[in-house]
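Asks: task: produce atomic coordinates for the following.
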Amino acid sequence: MKKRVFSGTRATGRLHLGNYLGAVKGYVELQNSSEYESIYMVMDLHAITTPYDKEKLSENTRNVIMDYLACGLDPEKSIITAQSLVPEHSYLAHILSSEITVARMQHLPTFKEKVKQHPDHVTMALLNYPVLMAADILLYRASLVPVGIDQEPHLEVAREIARKMNDKYGTDFPEPKRFATKGEYVPSLTGEGKMSKSVEGSYISLTDNLDEIKKKLSGAPTDSGNGEKIPEKGGVVNLLQLVELFEGLDKRKEYESKYLDEGIRYGELKSGLAEAIYKDLMPIQKQRKIYEDDPSLVDRIIKDGAEKARKIASETLDEVKRKMGLINHD
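Replies: Sure thing, here's the model as predicted:
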């Protein structure tokens, strides 16, 4: 029996290199394996838990789905759709919220971080974010969730809820585990941390052209280009990591040798790196244009994905309602 995989991306805009190498490339590998049945969604309900632009939400959702498809996710092999088109997610989240306390949610480090980021937008939706995430996963009885280590506290909530539901009501939810794909850590262009949509100037989008990539790289912080020791953190080491990712380890070593000797010409490094990144993005952009030119095809994929997802989700929800003693229409 195939293991079911569930993962998603918040509907906050087009995907960037970090999303691709760190997540979506791994999604494609799982999709193409005979061991797994995969469901990938754009999490637009999660997007409204923090301040967002209502005029752009639907467009952002479609853009992520087109990026999914351009990167190789196949609607014939995976369920691909938007979270809000499957109302069972919200329904099950409300049911599951009866099995977890407010205090438990308030103590999560991720909740505390969001409160600091958005002190004027501490809503019940934000507090219930991990419960909705648990519903997203348990609704499909997914046992594997390819997400970053930062989501581990939320997965622990999902496991805790699954145990309580199984013990109290006799459901058979698996306890989901984080599945680490072979994704790459893609460093930020700012010199600190990793690429992130929430940090302006830190990322390169999958849809960026060569000039846009060059412009973004030109702003990456550097130093004099010469020293007695290779920097261990900051803009220079981030650039060298990007060189290794897109031009190979030998090219990185070549630049490191120059740094310790005659010095690096960063204009030359950034120009070569931009060309290498764009070369990798060209097939994705070519594939994306197919979907940009055929909106009805994208509509069908989203609609078909929602129908497939609802078939699984409704069966799970009906079972949960029955076992919890809620009135069923049967």
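Asks: going forward, measure contacts and count neighbours with C-alpha atoms only.
Replies: Fine.
Asks: tell me what the longest helix anywhere in the chain is packed against?
Replies: Assignment by DSSP state H gives helix 295-324 as the longest helix of the chain. Helix 295-324 sits against strand 78-82, helix 88-96, with contacts defined as 3 or more CA pairs under 8 Å, 6 or more residues apart in numbering; DSSP states H and E.
Asks: let's see 6 Å
Replies: strand 78-82 (3 or more CA pairs under 6 Å, 6 or more residues apart in numbering; DSSP states H and E).
Asks: gap between the strand it packs on and the chain center?
Replies: 14 Å (CA atoms, centre = their mean, to the nearest Å).
Asks: for comparison, sequence B:
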Amino acid sequence: MRRIFSGIQPTGNLTLGNYLGAIRNWVALQGEKSYECIFCVVDQHAITIPQDPAELKQATREVAASLIAAGIDPTDSILFNQSQVDEHMKLAWVLGCVARVGWLNRMTQFKDKAGKDRDNATTGLWWYPVLMAADILAYKGTHVPVGDDQKQHLELARDIAQAYNSMFGVEFFPLPEPQILGAATRVMSLRDGTKKMSKSDASDMSRINMTDDADTIANKIKKAKTDPEPLPSEAAGLAERAEARNLVTIYAALADRTVDEVLAEYGGQGFGKFKPALSELAVEVLGPIGAELQKLMADPAFIDSVLAKGGDRARALAKPIVEEVYDTVGFLRP
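Replies: Got it, this is the predicted structure:
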């Protein structure tokens, strides 16, 4: 059985980028019975930067509710929050003793997030990829849906798995394979088409949140940055037009069409006609998800019960795997 593991941080509202780049693909994978799907709200990763404790709990519930509203079925897939399952941290320490400092120092995401003041960055931010490897390997995950920004971390997880197997002379951990799916795996900011749409961007106008209502979605698309030229008739005409390419790509992904198919319909037209069409489509797709999300958030006890049941199921899978690792390493378990 092929086992998929993927996680998402509970920091800020989930965006259209999260939906098109990850969540929608998770829902599709869930329907393929050749996979066992494990989806995790990675609240332990979230505290690599300071979080308000009450807000973190609320955000964890909101992300879980967003996943359910978007189509993740917690009775089919396993859905839980990371901190419930101690095996993640237990395995992370062992894997941290396998990983090399040089490997972690090469992680570009740490360099980007730490910036110039690296000495004041937390060790958790630096060590984050080891915990990510443990998240995957605690379940012997074979496939991981990832965006471009996480490919390097997955490569590190493969290196760690291979190093562990070699160190102890076993063929225990599989080398997880990346899955990069969907037409809009990298949705860009509505204010700057060269930057990824991010829930941490200071400007709320840069993104469409899954919690936005119809009027808000329409207003953000109306004010999205564009250029004065009409849309081209072929995709090649978008090469040097980052904002135009982003909006057309979003439309194509929401409509489940190719960029060329969209341009065949809208090529030669200006954004005065294209933006209203995009707004209508975005509301049509995201509206029902947002409504279901609000309904779920009105019942936090239900969300908590879903996460608790998912945690029990996840723990049942991870516990024997980590116990075997502890035996292999030589830890005495009387």
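Asks: average offset of the longest helix of structure 1 relative to structure 2?
Replies: Following superposition, helix 295-324 of structure 1 is found to deviate from structure 2 by 1.0 Å on average (mean CA distance after the TM-score superposition for structure 1).
Asks: start and end residues in structure 2 for that helix, please.
Replies: Matched against structure 2 by TM-score structural alignment, helix 295-324 of structure 1 falls on residues 300-329.
Asks: tell me the buried residues in the matching stretch?
Replies: By 16 or more other CA atoms under 10 Å, the buried positions in stretch 300-329 of structure 2 come out as 303-304, 306-311, 313-315, 318-319, 321-323, 325-326.
Asks: which parts of structure 1 are strands?
Replies: Remark: strands assigned in structure 1 by DSSP state E are 3-10, 36-43, 78-82, 144-145, 177-178.
Asks: could you list the residues in contact with the fourth one?
Replies: Spelled out, that is strand 144-145 of structure 1. Val5, Phe6, Ser7, Pro176, Lys177, Arg178, Phe179 (CA atoms under 6 Å, 6 or more residues apart in numbering).
Asks: now swap in the third one and tell me
Replies: Strand 78-82 of structure 1 has contacts (CA under 6 Å, 6+ apart) with Ser38, Ile39, Tyr40, Met41, Val42, Ile302, Gly305, Ala306.
Asks: with structure 2 overlaid, how far apart is it on average?
Replies: Looks like 0.5 Å for strand 78-82 of structure 1 (mean CA distance after the TM-score superposition for structure 1).
Asks: now the angle from that strand to helix 295-324?
Replies: 90 degrees (axes from the mean of the first three to the mean of the last three CA atoms, to 10 degrees).
Asks: once you drop chain neighbours, what's closest to Ala135 of structure 1?
Replies: Distance criterion CA to CA, 6 or more residues apart in numbering; nearest residue to Ala135 of structure 1, sequence neighbours excluded, is Ala93 at 5.1 Å.
Asks: ok, Ala163 of structure 2 next?
Replies: Spatial nearest neighbour of Ala163 of structure 2, excluding adjacent residues (CA to CA, 6+ apart): Val98 at 6.7 Å.
Asks: how many neighbours does the one you found have?
Replies: 17 (other CA atoms under 10 Å).
Asks: got it, and His329 of structure 1?
Replies: For His329 of structure 1, the count of nearby residues is 5 (other CA under 10 Å).
Asks: ok, Ala54 of structure 2 next?
Replies: 8.
Asks: any idea how far it is from Met210 of structure 2?
Replies: 21 Å (CA to CA, to the nearest Å).
Asks: now do Ala184 of structure 2
Replies: Per CA to CA, Ala184 of structure 2 is found 16 Å from Met210 of structure 2.
Asks: do the same with Leu67 of structure 2
Replies: 10 Å.
Asks: just to revisit the earlier point, which one's more surrounded, Ala184 and Met210 of structure 2?
Replies: Neighbours were counted for Ala184 of structure 2 and for Met210 using other CA under 10 Å; Met210 has more, 24 against 20.
Asks: just give the nearest non-adjacent residue to Glu37 of structure 1, would you?
Replies: Arg4 (4.7 Å).
Asks: number of residues surrounding the one you found?
Replies: 17.
Asks: then Tyr19 of structure 2?
Replies: 22.
Asks: ok, now how distant is it from Lys140 of structure 2?
Replies: Distance from Tyr19 of structure 2 to Lys140 of structure 2, by CA to CA: 26 Å.
Asks: repeat for Glu324 of structure 2
Replies: Distance from Glu324 of structure 2 to Lys140 of structure 2, by CA to CA: 12 Å.
Asks: at which residues are the helices of the stretch 1-150 of structure 2 located?
Replies: All helices of the stretch 1-150 of structure 2, identified by DSSP state H, counting those that start in this stretch, fall at 16-18, 24-30, 43-46, 53-70, 87-96, 101-105, 108-114, 123-137.
Asks: show me what the fifth one is packed up against.
Replies: Other helices and strands packing on helix 87-96 of structure 2, by 3+ CA pairs under 6 Å, 6+ apart, are helix 123-137.
Asks: how much does the helix it packs on stray from structure 1?
Replies: Helix 123-137 of structure 2 differs from its equivalent in structure 1 by a mean of 0.7 Å after superposition (mean CA distance after the TM-score superposition for structure 1).
Asks: identify the residue range in structure 1 corresponding to that helix.
Replies: Under TM-score structural alignment, helix 123-137 of structure 2 corresponds to residues 124-138 of structure 1.
Asks: any idea which of the strands of structure 1 gets closest to Tyr169 of structure 1?
Replies: strand 177-178 (21.8 Å; CA to CA).
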